[in-house]
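Visitor: Okay, sequence plus prediction incoming.
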Amino acid sequence: MVRIKLIVAYDGTNYVGWQYQPNGISVQQRLEQALRDLTGIAHTVYSSGRTDSGVHARGMVCHLDTEKTLPETAWREGLNRFLPDDIAVRHAEQVDQQFHARFSARGKRYRYTILRDSVRSPLDRTDSWQVKKPLDVEKMQQAALSFIGRHDFAAFRTSGCSAGTTIREIFSITFSGEDSLLHIDVCGSGFLRNMIRMMVGTLVQIGRGKRPVDAIQSLLADPGSAPSPLTAPAKGLCLMEVWF
């Protein structure tokens, strides 16, 4: 029995998320079907986390245990022959049994992309959130500093979140841009359900003058002290990388 690590990229537009769901097709389902097509054996794939419906990934890490012996390149090329165009295995390698895609992970980087334009973009429609009104990015950057560190993010999760604790640590938040696109990269130890989308939604409200710059400090200190954060659309979010 060997353990194979995969790095998977996907466009989440047509999926109910990474994990199996009763209401539609998941990325995990497509990947496990490709494994059956390639090897003739049913495999279970264990991921570094979940992405919700509509969320994308460039660097989802997962692993599987198998008795099938194939060259590392054959895992990548073979699976890609059976996967749809919106999912691809970018890398495959054999790892030792101590590696676990979820429990060995030390942090993740997500990117949220905002289209700052009054006119929609056909080319960016599936992976960005169009915000038509001007944004004060300087205020957003100032407010984002309050997220950095170890905090109780109870105000930044949806009611369906089943995490045992709402304490999380954010390592960094960086802003970058190209033309009308604004990228917000968030690095942290782990994230609650919809946490980044609610963080971004709050930053956009601040950038539009709908909330004060110190709103994040208030929400972290007392979740009930202000209206619930706005949840940014799923399509603007992408898992960029997981590190171990």
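Guide: On my side now, so go ahead.
Visitor: Please make it C-alpha for all contacts and neighbour counts, starting now.
Guide: Noted.
Visitor: so where do the helices sit in this structure?
Guide: Under the criterion DSSP state H, the chain contains helices at 27-39, 72-82, 137-144, 195-207, 215-221.
Visitor: want to compare, so here's the second one:
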Amino acid sequence: MMRTVLSVEYAGESFEGWQTQPHGRTVQDALELALARIADAPVPTVCAGRTDTGVHATTQIVHFDAPVARPLSAWVRGANSHLPDGVSVRWAQGVSDDFHARFSATARHYRYVLFNGPVRPALLHARVGWFHRPLDANAMAKAALALVGEHDFTAFRAASCQAHSPVRTIRYARVQRHGEYVVFDFCADAFLHHMIRNLVGALVYVGKGAQPVDWLAVLLCGRDRTLAAPTFSASGLYLCGVEYPDQWSLPGQGRIICTPQLALPESCIEPESKFVD
């Protein structure tokens, strides 16, 4: 068997999350079915980060052990010919069998795109979040600084989270306004279940003036999920990059692919933004 790495892009509104389910309506189910058509055999896959229902990805990293020899182009163009419109394999690369899409990763990059206007968007339905009242992006940016570093994120994890530890290290947490859009960028070694959506929900409370700028710092110290804001919509959340050690020489390392142009105004597009420590 040869271990192969794929970069996969998908629109999450068409699927019930990444992880395979008996009903088969997940990204993993669609991908494995397509790969099996190329291999003429089952092809189990492992991803860098399992995304929830409605969450999108511009760069989901996946590995599998190919049961048969196929050219890399078959795992891209061949698989894409069997995938639904909402999923696309962007590239494929062979690696040694000690590579692991999840455990070899050193960081994940997520972006949340929020439309901040009085009327809900129609053309970007399911591709952006929405909040109708004006938000103070500067206040949210200041509040997000408290998240940087190693912390216990119990106040921002889902009740169903199965992670052994709530401690995570956030490399950066940024909030910027681009016209009617507010963009949240997060990078960490890993994230807890619903962690980013819970962080965005808390930041929106600060942005609308319901809580002070230091509220997120207070929540971190309190470690009580019931005191924090509700989980925000999945619609605007994108997995947009996964980092690995240089030894793997994967395409695009040192850069992230941010949200597609459809989901952002032109002034906000950074198709090859450099990773920032």
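Guide: All right, it came through fine. Keep in mind that this is a model prediction, so the values were computed, not measured.
Visitor: thinking again about what came up before, put together CSV for the helices of structure 1, with mean neighbour count on each row.
Guide: Listed next are the helices of structure 1 as CSV, based on neighbours: other Cα atoms under 10 Å:
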stretch, mean neighbour count
helix 27-39, 19
helix 72-82, 17
helix 137-144, 18
helix 195-207, 23
helix 215-221, 18
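Visitor: Out of these, flag the one nearest R3 of structure 1.
Guide: Closest approach to R3 of structure 1 among these (Cα to Cα): helix 72-82, 11.2 Å.
Visitor: Show me what the closest one packs onto, helices and strands only.
Guide: With contacts defined as 3 or more Cα pairs under 8 Å, 6 or more residues apart in numbering; DSSP states H and E, the secondary structure elements packing on helix 72-82 of structure 1 are helix 27-39, strand 87-95.
Visitor: Could you tell me where that helix falls in structure 2?
Guide: Residues 72-82 of structure 2 are where helix 72-82 of structure 1 lands when matched by TM-score structural alignment.
Visitor: ok, V87 of structure 2 - contacts?
Guide: With contacts defined as Cα atoms under 8 Å, 6 or more residues apart in numbering, V87 of structure 2 is in contact with 8-11, 27, 31, 80.
Visitor: Same check on P134 of structure 1?
Guide: Going by Cα under 8 Å, 6+ apart, the list of residues near P134 of structure 1 reads 116, 207-208.
Visitor: Neighbours of L227 of structure 2, how many?
Guide: The local packing count at L227 of structure 2 equals 11, with neighbours defined by other Cα atoms under 10 Å.
Visitor: Assess the claim that it and L220 are in contact.
Guide: No. Contact status for L227 of structure 2 versus L220: not in contact, 10.5 Å apart, counting by Cα atoms under 8 Å.
Visitor: hmm, back to that, between the helices of structure 1, which one is nearest to Q130 of structure 1?
Guide: Closest to Q130 of structure 1 of the helices of structure 1 is helix 195-207 (Cα to Cα; 11.2 Å).
Visitor: coming back round to it: what is in contact with L227 and L220 of structure 2 at once?
Guide: Both L227 of structure 2 and L220 are in contact with A155, where contact means Cα under 8 Å, 6+ apart.
Visitor: circling back: could you export the helices of structure 1 as JSON lines, including distance to F244 of structure 1?
Guide: Rendered in JSON lines, the data for the helices of structure 1 read as follows (distance: least, Cα to Cα, whole Å):
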{"stretch": "helix 27-39", "distance to F244 of structure 1": "21"}
{"stretch": "helix 72-82", "distance to F244 of structure 1": "20"}
{"stretch": "helix 137-144", "distance to F244 of structure 1": "25"}
{"stretch": "helix 195-207", "distance to F244 of structure 1": "21"}
{"stretch": "helix 215-221", "distance to F244 of structure 1": "28"}
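Visitor: circling back to that earlier point, end to end, how far does the match of helix 72-82 of structure 1 reach?
Guide: Between the opening and closing residues of stretch 72-82 of structure 2 we find a distance of 16 Å, counting by Cα to Cα, to the nearest Å.
Visitor: Same question for stretch 20-36 of structure 2.
Guide: Start-to-end span of stretch 20-36 of structure 2 (Cα to Cα) is 15 Å.
Visitor: Quick one: closest of the helices and strands packed on helix 72-82 of structure 1 to D152 of structure 1.
Guide: When the helices and strands packed on helix 72-82 of structure 1 are ranked by proximity to D152 of structure 1, the top entry is helix 27-39, at 30.3 Å, counting by Cα to Cα.
Visitor: I'd like to check which residues are in contact with V128 of structure 2.
Guide: Residues near V128 of structure 2 by Cα under 8 Å, 6+ apart: 112-115, 235-237, 263.
Visitor: Highest neighbour count among the residues you listed?
Guide: Counting neighbours by other Cα under 10 Å, L237 comes out on top of the contacts of V128 of structure 2 with 30 neighbours.
Visitor: Let me know whether that one touches Y112 as I believe.
Guide: Yes. The pair L237 of structure 2 / Y112 is scored as a contact, 4.4 Å apart, by Cα under 8 Å.
Visitor: anything in contact with each of these two?
Guide: Common neighbours of L237 of structure 2 and Y112 are listed as 128-129 (criterion: Cα under 8 Å, 6+ apart).
Visitor: What distance do you get for H183 of structure 1 to P71 of structure 1?
Guide: 37 Å.
Visitor: ditto for H63 of structure 1
Guide: Between H63 of structure 1 and P71 of structure 1 the computed distance is 16 Å (Cα to Cα).
Visitor: the more surrounded of the two?
Guide: Of the pair H63 of structure 1 and P71, H63 is the one with more neighbours under other Cα under 10 Å, namely 23 against 11.
Visitor: Contact partners for the more buried one?
Guide: H63 of structure 1 makes contact with 3-6, 45-47, 100-101, according to Cα under 8 Å, 6+ apart.
Visitor: Swap in 7 Å and give it another go.
Guide: Under the criterion of Cα atoms under 7 Å, 6 or more residues apart in numbering, the neighbours of H63 of structure 1 are 3-6, 45-47, 101.
Visitor: Cheers, nothing more for now.
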